[in-house]
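Peer 1: Requesting a structural model of the entry that follows:
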Amino acid sequence: MPHDSDHPYSHLPSDPALRVKALESVLVSKGLIDPEAVDALIDLYENEIGPRNGARVVARAWTDPAFKARLMEDATSAIAELGFQGRQSEHMVAVENTPETHNLVVCTLCSCYPWAVLGIPPGWYKSDAYRARAVREPRAVLEDFGVSLLPGQSVRVWDSTAEVRYLVIPMRPEGTEQLSEDALADLVSRNAMIGTGLAATAERTT
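Peer 2: This is a model prediction of the structure:
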């Protein structure tokens, strides 16, 4: 998977992220913010608040049928059982990939995103290209991300909003029956939980 800056859904140079960076530079130069504190906050969201948190939710669902049942019925409460809540993750719905259906999440209006379980949204998620094409031609979008669907597998697109946000539960890779929950979490990427990726095979992580 290419870096966000190289991805076909990356923002153009007018991307709001560039304006944010410019504003950050001004604030740093005036001594109003500490760049180390900013870096620490970004690292917190990228590596601790998510998407590792979401991967733990998926791994628990793969290994604990009772938890999975609660997750599919009331994702917000089930996710809170693991200590993940707030930060735009108050109204969660889990959708499960199956051999018959692949799920893809998009926010067509802005960039609603469950920070508590997926961390900072990638730049391409907020791009106009992704937001438009994910609804209009989701199979082409998945091809751009290198996702190969199973024969006969349909695609269902979920529009994230301020009222509800989605977490895709990818299919568990074959041959992972003996892996621990932590090892299973290592197979789950941020993109797999958005639907623009698949869970990795155990071989790919070794």
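
Peer 1: alpha carbons only for contacts and neighbour counts from here, please
Peer 2: Noted.

Peer 1: all strands of this protein, in order?
Peer 2: 92-96, 101-106, 154-159, 165-169 (DSSP state E).

Peer 1: so how far is the second one off the chain centroid?
Peer 2: I take that to be strand 101-106. 11 Å (CA atoms, centre = their mean, to the nearest Å).

Peer 1: Could you do the first one as well?
Peer 2: With CA atoms, centre = their mean as the basis, strand 92-96 stands 12 Å off its chain's centre.

Peer 1: what's the angle between it and strand 154-159?
Peer 2: 170 degrees (axes from the mean of the first three to the mean of the last three CA atoms, to 10 degrees).

Peer 1: Identify all contacting residues around strand 92-96.
Peer 2: Residues outside strand 92-96 that contact it (CA atoms under 8 Å, 6 or more residues apart in numbering): 71-72, 74-76, 102-103, 114, 164-171.

Peer 1: Phe84: which of the residues you listed is nearest?
Peer 2: Thr76 (8.9 Å; CA to CA).

Peer 1: Now do the closest one against Ala40, distance only.
Peer 2: 27 Å (CA to CA, to the nearest Å).

Peer 1: To compare against the first, here's the next sequence to fold:
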Amino acid sequence: MPHDHPDDAHPHSLLPSDPALRVKALESLLVEKGLVDPAALDAIIETYEHKIGPQNGAAVVARAWREPKFRTALFTDATAAVSEMGFYGRQGEHIVALENTDRQHNLVVCTLCSCYPWPLLGIPPGWYKSDAYRARAVREPRKVLAEFGLELARDVALKTWDSTAEIRYLVIPQQPAGTQGWSAEALAALVTRDAMIGTAIVPSPA
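Peer 2: Sure thing, here's the model as predicted:
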């Protein structure tokens, strides 16, 4: 479940075996019929490849680690705080930041569909949208995390948050030991998409 490899495809997946070819064929047909502007498509692709993705969320996390004032603002009104950094728009209207601590770990799921903070994390991975993750993240979250390779200590509380069309969550992982004083760019490079969903932590650098 936690891997984005073809061999691990979920049995309920509706994706065709050759999605890239089908998408290209559909795109060509829509362009040929004048229903889609190729320039608009190029702009959308450019946006999702270079402007929207986990690097945005990682920048938010890194800033929260470095700047106490921003951290306070983030946990007070995350939507306003991330908007100040230029991260806003569709699927990012109502953001709530969740803080991982020594005593609590947060895990995000959308049990009804796949609500997800696109401006901060990009398009959700296949496993996030799968029936298995959506059901089991609520029913047996510790087992789910173990399948991602994350074993929480028994004294760490685990809370699962259910995203909705009204609220989307961003997990702020704990800053790893040994990174105090690092630059924002170096810190952001450590932060993964999965850590901001809650299925991973940010390990201390070697």
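
Peer 1: hang on, the earlier thing: go through the strands of structure 1 and name the closest to Asp15 of structure 1.
Peer 2: Nearest of those (CA to CA): strand 101-106, 18.3 Å.

Peer 1: got the buried residues for the closest one?
Peer 2: Thr101, His102, Asn103, Leu104, Val105, Val106 (16 or more other CA atoms under 10 Å).

Peer 1: ditto for stretch 85-98 of structure 2
Peer 2: Phe87, Tyr88, Gln91, Gly92, Glu93, His94, Ile95, Val96, Ala97, Leu98.

Peer 1: Quick one: map the third one onto structure 1.
Peer 2: Under the alignment (TM-score structural alignment), Gln91 of structure 2 pairs with Gln88 in structure 1.

Peer 1: ok, back up a step: could you dump the buried residues of stretch 85-98 of structure 2 to a markdown table with distance to Cys113 of structure 2?
Peer 2: As requested, the buried residues of stretch 85-98 of structure 2 are exported to a markdown table (distance: CA to CA, whole Å):
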| residue | distance to Cys113 of structure 2 |
| --- | --- |
| Phe87 | 23 |
| Tyr88 | 21 |
| Gln91 | 13 |
| Gly92 | 16 |
| Glu93 | 17 |
| His94 | 17 |
| Ile95 | 17 |
| Val96 | 18 |
| Ala97 | 20 |
| Leu98 | 21 |
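
Peer 1: Tell me the one of those residues nearest Leu21 of structure 2?
Peer 2: Taking the buried residues of stretch 85-98 of structure 2 together and measuring to Leu21 of structure 2 by CA to CA, the closest member is Gln91, at 27.2 Å.

Peer 1: For the closest one, give its distance to Thr164 of structure 2.
Peer 2: 10 Å.

Peer 1: just Ala64 of structure 2 next, same as before
Peer 2: Relative to Thr164 of structure 2, and taking CA to CA, Ala64 of structure 2 is found at 24 Å.

Peer 1: Between these two, which is the more surrounded one?
Peer 2: Ala64 (20 against 17; other CA atoms under 10 Å).

Peer 1: Can you tell me what the more buried one aligns to in structure 1?
Peer 2: Using TM-score structural alignment, Ala64 of structure 2 lines up with Ala61 in structure 1.

Peer 1: can you give me the helices for structure 2?
Peer 2: Taking DSSP state H as the test, the helices found in structure 2 are 19-32, 38-50, 54-66, 68-76, 78-84, 118-121, 126-129, 131-139, 141-147, 184-188, 193-197.

Peer 1: wait, what's in contact with the equivalent of Thr164 of structure 2 over in structure 1?
Peer 2: Counting by TM-score structural alignment, Thr164 of structure 2 lines up with Thr161 in structure 1. Counting by CA under 8 Å, 6+ apart, Thr161 of structure 1 touches Cys107, Leu109, Cys112.

Peer 1: The closest residue to Leu150 of structure 2 other than its chain neighbours: what's it in contact with?
Peer 2: Distances taken as CA to CA, 6 or more residues apart in numbering place Ala200 nearest to Leu150 of structure 2, at 6.1 Å, with adjacent residues excluded. Applying CA under 8 Å, 6+ apart to Ala200 of structure 2 gives the contacts Leu145, Phe148, Gly149, Leu150, Asp194.

Peer 1: Out of all residues in structure 1, which is the farthest from the middle?
Peer 2: Lys30 (34.8 Å; CA atoms, centre = their mean).

Peer 1: So which bit of structure 1 is stretch 133-146 of structure 2 matched to?
Peer 2: Using TM-score structural alignment, stretch 133-146 of structure 2 corresponds to residues 130-143 of structure 1.

Peer 1: show me what contacts the residue farthest from the centre of structure 1?
Peer 2: Lys30 of structure 1 touches nothing, counting by CA under 8 Å, 6+ apart.

Peer 1: Can you give me the distance of it to Leu71 of structure 1?
Peer 2: Relative to Leu71 of structure 1, Lys30 of structure 1 is positioned 47 Å away (CA to CA).

Peer 1: ok, now Val157 of structure 1?
Peer 2: For Val157 of structure 1, the distance to Leu71 of structure 1 - CA to CA - is 19 Å.

Peer 1: Residue nearest the middle of structure 2, spatially speaking?
Peer 2: Short answer for structure 2 (CA atoms, centre = their mean): Leu121, at 4.1 Å.

Peer 1: Quick check: closest non-adjacent residue to that residue.
Peer 2: Nearest in space to Leu121 of structure 2, with sequence neighbours left out and distances taken as CA to CA, 6+ apart, is Pro54 at 4.0 Å.
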